[in-house]
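Undergrad: sequence and predicted structure below; questions after.
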Amino acid sequence: MAEAEMETLVPALSITGASCQGCTKKIRAALEPLTGSTDRVEVDLENQTVALPADTDLADAAQRVTDAGYPAEPLWQPALSVSGATCQGCARKIRNALEPLTGAPERTHVDLEKQTILLMPGIDRNDAAERVTEAGYPARPLNDEEPVEPEQPEQPEQETNRTHKTPEHDETPEADLPAPASNDDQVQLSVTGATCASCVATIEKALMSVKGVTGAHMNLADNTATATGDADPDALVQAVESAGYGASVIEDPDAADEQKQAQDRKQYRDMMIKMAVSLGLGIGLMAYGMGFGSMMISDANQLTWINLGILTFAVMVVTGGHFYVGAAKAFRHHNANMDTLIALGTGTAWLYSMVVSLFPDVFPDMARHVYFEASAMIIGLINLGQALELRAKGKTSEAVRRLLDLRAKTARVIRDGEEQDIPVEQVRKGDQIRVRPGEKLPVDGIIVDGSTRIDESMLTGEPMPVNKASGDEVSAGTLNTHGSIVYEATRVGSETALAQIIRLVKKAQGSKPAIGRLADRISAVFVPSVMLIAVVTALAWFNFGPDPRVVHMMVAATTVLIIACPCALGLATPMSVIVGVGKAAEYGALIRQGDALQTAGKLDLVILDKTGTITEGHPAVTHVHAAEGDQAELLALAAGLEQHSEHPLAEAILERAKSDGAAKRSVTGFEALNGKGVQGELDGEPLRLGNRRWLEGVGIDLSDLDSAARTITDEAGTPLFLSRGNRALGVIGVADAIKQDSEAAIRRLHDAGIRVMMVTGDVQATAEAIARKAGIDDIRAEVLPEDKAAIVEEMRRKGHTVAMVGDGINDAPALAAADVGFAIGTGTDVAIESAAITLMRGSLHGVADAIQISRATVRNIHQNLFGAFIYNTLGIPIAAGVLYPVWGVLMSPILAGAAMSLSSVTVVTNANRLRLFKPRHESETQEGN
């Protein structure tokens, strides 16, 4: 115990919402299982930080405090400038090198974009720089003590997009959320050689076998694999290569995308050439056999067919060599995939034909048929199908490419009084940038000179340009449509809202919803099952088929191998997810994961926060009623209290006091009481401003103010009661206007069969008035923030699939508790990581849009999976010959090859239909794709 008392605790977490000793007690209790004792936790309410022992796992600590209702983030400071760190492997080495100083690798943050190392306060920077340099990455200490901007609460004077809450909400104004941390625990690989769902299963299994990997996902649609955990990237590459595929670490996603597009264009051209050669030979062989000779071997044409067989073999190697190489690799690693089926099918047809050509006397007369043309044409048709599939795949990522195209290539910065154009990568925080009409904004920032209209439609979906003037925030990728402005860069590189949107969309496009895991389970046994069916088919024809049995056996078995299409199964889900996530992004809905995309379509209850979600979030004073004295004195006292507060309601009261010329009174001992209001002292008497429940609870008689309060609530306002000592002085009404489109958006939710509930800290009468205006089905009033999550859980227990819609970090517990959490934001707020889906424009239409897109996407996935299953369920038996006993029909291997190619192209084409989908509004039919 003595050691614990002497232990030095260092500031470790930044928190929001903690304002009293009760909050301190909750935070200490939440961290006790981690630290071993509440004595090893210090909460600084003034600076909103938590100090912890040096060896504490900060990620775990932050999560525990957040779960307790106080959103928390690790508190880092930029400490070192580093060079040569280019990938997550470099970051891992740096963290390990600093572990003796920091206590744990997780207590070091490496910003690869800015080549900066962030450390906890108190770390010896000179020692840290030496250790990083010795690890192979030259580093030097930074003298600038400026805290990490994303990790710090926003200062009041800079809060241009704050969340507006009433005292009853028990919430503090929202600070800018921290920018998403770089995915230090994720490594993304570019994979080559994967062709089907069986390849996906093999690669994921190989990655999961690497030490430190906790999750792995292969996306066949864009040929990338993502491994989650603490694994060496080189080990991941080696694991994929050991499974028979090529792999490389993606260090620069943009460069990787450009390289992949170039490779895809080249691959498309190569496949079309190979298709032309193999189909040309196949058609030529068929024409020769049918027109000038015979497909049956005789003494007259035996030598000709032997030579044609050798030519066919050469063409098969040149145009289909990748299939045989892939099959050989799979065989060496005890796997089987689509290449295996193609190689076995075409190889069997060619080998049989060659043996017949060389030794015709061994076979009965009717069994001397050759199938060289089938081998060539099958390869040609499959190459054609893969080329068309590749072309269609390229269209699915148009949403991301459009986002990438928004980025400006250069910026016109003002340095030393002169304007100069520089690459956007060289723009630094604090640079002043001039943007003329018609130009894109290169980075995020704040206007310091000029006014204009900014087209933000590409980021938020809002069609009309927005007026911007000095002090307003602007975002990279938006378009300056009117005046010339100068603005100061605040976020550059990967920190900009546009960069984070691109990163989020890509991540979501690579995720796998639950419905996709059904295809995974089937694909794991698909190819071996097809091979077994082919063997059974061959034996059945050999033992029970008509003459020539050998020919029928070979044709049926080959057709079974060729017609089976595991690639259609592998593409069914990821293709639709890529298009669906991209389509949602076009409408300003940023989906973080595939499961959210799927679940959003099942919602039957949407719970809405009130302030900033249904309403504008800009409260204003509408009523001032004084029980004694005049209105000016009432406002002066209220303003005296609120001048110490950062709450949005404080701003409303201060603005009204200023406009009415009411001078603020000098109040001491200010204290904000969450869920109640604010209090202080004036001339030795307690001065309180807050809700009815609190003031009546401390013995204040408010009966004389009932009529005025009722008038306020009837008009959807919030009454704030002011008392001095034991006397009620009056009531101030504050109202927040309902957004113009909230009512229409809620009608769209009703049209979709979804009930809407509002939870608010406001009094019942105010909540009912707002619900009537907006058309809300159910309300829960006078709710404290910590109770919102309980309401969500209650609704889920009743069998509802629940969405929670809030305005960011203050609603985090409820957002996390819901089946799908929607965070309302604006184009410049970085509220991207706080919910499953983030709406870039502050409109509830985004919720309806996301739900409609979800339903369309899931319906599209069902169509793809149904088509793939039905194709294989019907195609394989027909290929095996089930129609022969009744109609005497046996499918040709050539037709099987065409059908197999068509199945994949059909899946990809159907997924691309989603690109044409548009969410329907009230006057239109809700469903439809």
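TA: Noted; the coordinates are in hand.
Undergrad: every contact and neighbour count from this point should use C-alpha atoms.
TA: OK.
Undergrad: need the three-state assignment for residue 799.
TA: coil (DSSP: H, G, I helix; E, B strand; the rest coil).
Undergrad: how close does the most centrally placed residue in the chain get to residue 204?
TA: Centroid check for the chain by Cα atoms, centre = their mean gives residue 592 as the closest residue, at 2.3 Å. Here the distance between residue 592 and residue 204 works out to 21 Å (Cα to Cα, to the nearest Å).
Undergrad: tell me which helix or strand residue 606 sits in.
TA: strand 605-609 (DSSP states H and E).
Undergrad: so what does that strand touch, helix or strand wise?
TA: In terms of contacts (3 or more Cα pairs under 8 Å, 6 or more residues apart in numbering; DSSP states H and E), strand 605-609 is packed against strand 755-759, strand 802-806.
Undergrad: which residues sit against the first one?
TA: Same thing as strand 755-759. 604-610, 746, 749-750, 771, 776-781, 783, 788 (Cα atoms under 8 Å, 6 or more residues apart in numbering).
Undergrad: redo that, cut-off 7 Å
TA: 604-610, 776-781, 783 (Cα atoms under 7 Å, 6 or more residues apart in numbering).
Undergrad: pick the one among these closest to residue 849.
TA: Ranked by distance to residue 849 (Cα to Cα), the contacts of strand 755-759 are led by residue 606 at 13.5 Å.
Undergrad: any idea how far residue 488 is from that closest one?
TA: On the measure of Cα to Cα, residue 606 and residue 488 end up 39 Å apart.
Undergrad: and for residue 665?
TA: 37 Å.
Undergrad: got it, and residue 649?
TA: Residue 649 is 29 Å from residue 488, by Cα to Cα.
Undergrad: okay, one more to line up with it:
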Amino acid sequence: MSAPSAPAATSSPGADGRGSTASPAAARVELAITGMTCASCAARIERRLNKLDGVTAEVNYATGTASVTHEDAVDVDGLVTTVEHLGYGASLPAPPGTPRDDEPRSPDHADLLRTRLLVSVAMTLPVVVLAMVPAWQFANWQWLSAILAAPVVVWGGQDVHRAAWTNLRHGAATMDTLVSLGTLAALGWSFYALFLGEAGMTGMTHPLSLTADGGPGALYLEVAAGVTTFVLAGRWFEARAKRSAGDALRALLDLGAKDVAVRRDGREERVPVERLAVGDEFVVRPGETVATDGVVIEGHAAVDASAMTGESVPVEVGPGDAVSGATIAVGGRLVVRAGAVGAETKLARIARRVAEAQNGKAAAQRLADRVSAVFVPVVIALALGTLAVWLLVGAGASAAFTAAVAVLIIACPCALGLATPTALMVGTGRGAQLGILLRGPEVLESTRRVDTVVLDKTGTVTSGEMSLAGVVTLPGVDADELLLRAGALEDASAHPVARAVADAARGRLGDLPAAVDVASRDGLGVTGTVADRAVVVGRGRLLEERGVPVEGALADAVAEVERGGSTPVGVAWADEDGVPRARGVLAVADTVRPTSAEAVAALHRMGLRTVLLTGDHETVARAVADEVGIDTVVAGVLPEQKADEVARLQDAGAVVAMVGDGVNDAAALARADLGLAIGTGSDAAIEAGDLTLVRGDLRLVPDALRLARRTLRTIGGNLFWAFAYNVAALPLAALGLLNPMIAGAAMAFSSVFVVGNSLRLRRFRPSA
């Protein structure tokens, strides 16, 4: 399917992940921003949007987007107008399913920069060589240099000057202001020296200097052209790197089918996937991509979901099985009924989660944004101060001018703005490829502090695919009757234990009678009426509440089942007198996932304590914990008590990560310091989690923690070097120890370094 777009306005938490304070009924819109050239641009747009009533905005320079949470009364078109009044472009996302293939495509910005860079390099190279090699300076060489340098500064640096002028008209200053002032000043001084000074004389020579010195005839043509070219090179590398950083998300979006064979009126019709509607039946042939999420109604095939989940083994599906869009039918023909389309598909939700994570900001980046917002005015003041001090100490106008220009050029805050977004883009994109979805940078900061991992048992450590392992009846009770009554009652429940009992009963006895007055007790069992008899099926506590004591023969049967490592399910029903009596125990077993022990061992190697949290009896839980190597067992916990157990661990000083998959885990996932939801579980659990693991392989838990921590370390390293670069370079420039051209090269390198450091996350390898 085509790349899914987020709706123009959807209910969503605030941009900072804590929920917008704008209104209880807030909506979110993602604006595409054009014309931003540095972190200061992003900070300026963000400040202006946040001044609007009922608006909370976060602007991401690296992704070129603004994530805006707003009250329903806010005019979304007004947000676009606000950005445009600042001198930037803004547009709303296209609605989901909007065809784009036939639209004319404008040249990629990186390609435009590349063309401009190549021409600028060709013209700058002779200017720099002539300026730095006095032996090659022929008669009137300086005039040739001026002819070559002027187009580089004016045409090659047009984006910089245009942005600086736009900002000046709105009373603002950005990094472009610094570069534009520096290069135009260097070019202007050089033309002054050529036409009105001594530099235009035939036979003039220019000595090589890496510092701020020179006489009244000094030229800075190589500075003007060289800085412009270095800035162009830095932005081209930056644009390419940012494009590479988003490759994982784009590859994810490109997984979908572009068209689909829909069955209508007894015939197949090939239509664009955007025209597919919920309820449509479509055909998937061998080798084709499943167009959207749905349920198989005809045929059998193996479905390869590796691109979506990272799971390498295809899964056999048949009638009644759910399939996801963007998976591939390896063998066999399927007919699928569409259950979700457009923005509601699993692929679209994954893409939306990844994009939202990339738009967030870590606490350190928020500090960097505040610094960059005041950085440019401070640098301009520092440059003027440098010029004044050098003039006051009698160093000469040329040296003073050179030092001031070097200060302007070296002080680019661009690397600060790229530090977090590029690392997030690469880290979240790589995570999506591996089946790990991060909510945002706040999650990364949580992973660093975690010391205890709490694991739900059923569906997390175990497969969650329960099966009936045996039937233990009390004297005088027929096993088939016990299984029939229990299976009929459990057939009304969706709990994994209930499904195991019902499926076993149906497979052994055929059709089951209908149960009436069915009432489910979370974590305890089910009550109801089957064949005019009140029936109770569940844990011992439920039986005792209904007047059936767990003692004698029943207690012995329960102990027998528990010794075998299975979960005991008591069964009781009433005779004609209406008094319920114990009839036997069903043994239900859940197999441990084959990768769970490996995952727990990996968590231990990371220095983390593990806890198994389950509603099962302690004997059963102990057997599972011993098999996989979990440290601590907390058993017999009702669903509503799971969050309390997490809180108890936190009160004892633990920083808790909770791993779960069911509705009954949602509260605990939300209560934990870090929630990891198994993506094969319920929507409630997934929404409550901070990290979502797309497939049910527990080895993704240590991988997710490792990836999150490595991404956070990369962000920290980026910010450190970006700050350190400015702190170290500005004094050198002010003291006249940096030629402006060297300063321009260093400034460009700092941005490239930050982006390149982030791209190393693409090499992250899972443990298995």
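TA: Sure thing, it's come through. Keep in mind that what you see is a predicted model, and the values were worked out from it rather than measured.
Undergrad: how alike are these chains, TM-score-wise?
TA: Scored against TM-score structural alignment, normalised by the length of structure 2, the superposed chains reach a TM-score of 0.88; 729 aligned residues with a Cα RMSD of 3.1 Å.
Undergrad: ok, back up a step: in structure 2, which residues correspond to the strand holding residue 606 of structure 1?
TA: Here strand 605-609 of structure 1 aligns to structure 2 at residues 452-456, judged by TM-score structural alignment.
Undergrad: next one: that stretch to chain centre, how far?
TA: 23 Å (Cα atoms, centre = their mean, to the nearest Å).
Undergrad: ok, now stretch 224-241 of structure 2?
TA: 29 Å.
Undergrad: so what touches it?
TA: Contacts of stretch 224-241 of structure 2 (Cα under 7 Å, 6+ apart): 110, 113-114, 117, 120-121, 124, 149, 152-153, 156-157, 183-184, 186-187, 741, 744-745, 748-749, 751-752, 755.
Undergrad: please enumerate the strands of the stretch 1-150 of structure 1.
TA: 10-15, 42-44, 49-52, 72-74, 77-82, 109-111, 116-119, 139-141 (DSSP state E, counting those that start in this stretch).
Undergrad: quick one: closest of those strands to residue 736 of structure 1.
TA: strand 10-15 (27.4 Å).
Undergrad: quick one: list the elements packing against the closest one.
TA: strand 49-52, strand 72-74 (3 or more Cα pairs under 7 Å, 6 or more residues apart in numbering; DSSP states H and E).
Undergrad: where does the first one end up in structure 2?
TA: Equivalent residues of strand 49-52 of structure 1 are lacking entirely in structure 2, counting by TM-score structural alignment.
Undergrad: what's the helix or strand following the strand holding residue 606 of structure 1 in contact with?
TA: Toward the C-terminal end, the helix or strand that comes next after strand 605-609 of structure 1 (DSSP H and E) is strand 620-626. Contact with strand 620-626 of structure 1 is made by 631, 634, 652-653, 656, 708, 729-736, as judged by Cα under 7 Å, 6+ apart.
Undergrad: which stretches in the stretch 1-150 of structure 2 count as strands?
TA: So, for the stretch 1-150 of structure 2 - with DSSP E, counting those that start in this stretch - the strands run 26-34, 55-60, 65-71, 89-91.
Undergrad: TSV please, covering those strands and showing distance to residue 508 of structure 2.
TA: TSV is the format used below for the strands of the stretch 1-150 of structure 2 (distance: least, Cα to Cα, whole Å):
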stretch	distance to residue 508 of structure 2
strand 26-34	52
strand 55-60	60
strand 65-71	56
strand 89-91	62
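Undergrad: between the ones you listed, which one is nearest to residue 717 of structure 2?
TA: strand 55-60 (19.1 Å).
Undergrad: what comes into contact with the closest one?
TA: 15, 20, 22, 42, 46, 49-50, 65-71, 359, 421.
Undergrad: which among those residues gets closest to residue 272 of structure 2?
TA: residue 65 (28.3 Å).
Undergrad: wait, that closest one sits on residue 33?
TA: Yes - Residue 65 of structure 2 is within contact range of residue 33, at 5.3 Å (criterion: Cα atoms under 7 Å).
Undergrad: and these two? Which one has more around it.
TA: Comparing residue 65 of structure 2 with residue 33 by other Cα atoms under 10 Å, the one with more neighbours is residue 33, at 23 against 20.
Undergrad: counterpart of the more buried one in structure 1?
TA: Looking across to structure 1 (by TM-score structural alignment), residue 33 of structure 2 lines up with residue 191.
Undergrad: skipping adjacent residues, who's closest to its match in space?
TA: For residue 191 of structure 1, ignoring the flanking residues on the chain, the nearest one in space by Cα to Cα, 6 or more residues apart in numbering is residue 247 at 4.5 Å.
Undergrad: which residue in structure 2 aligns with that neighbour?
TA: Match for residue 247 of structure 1 (TM-score structural alignment): residue 90.
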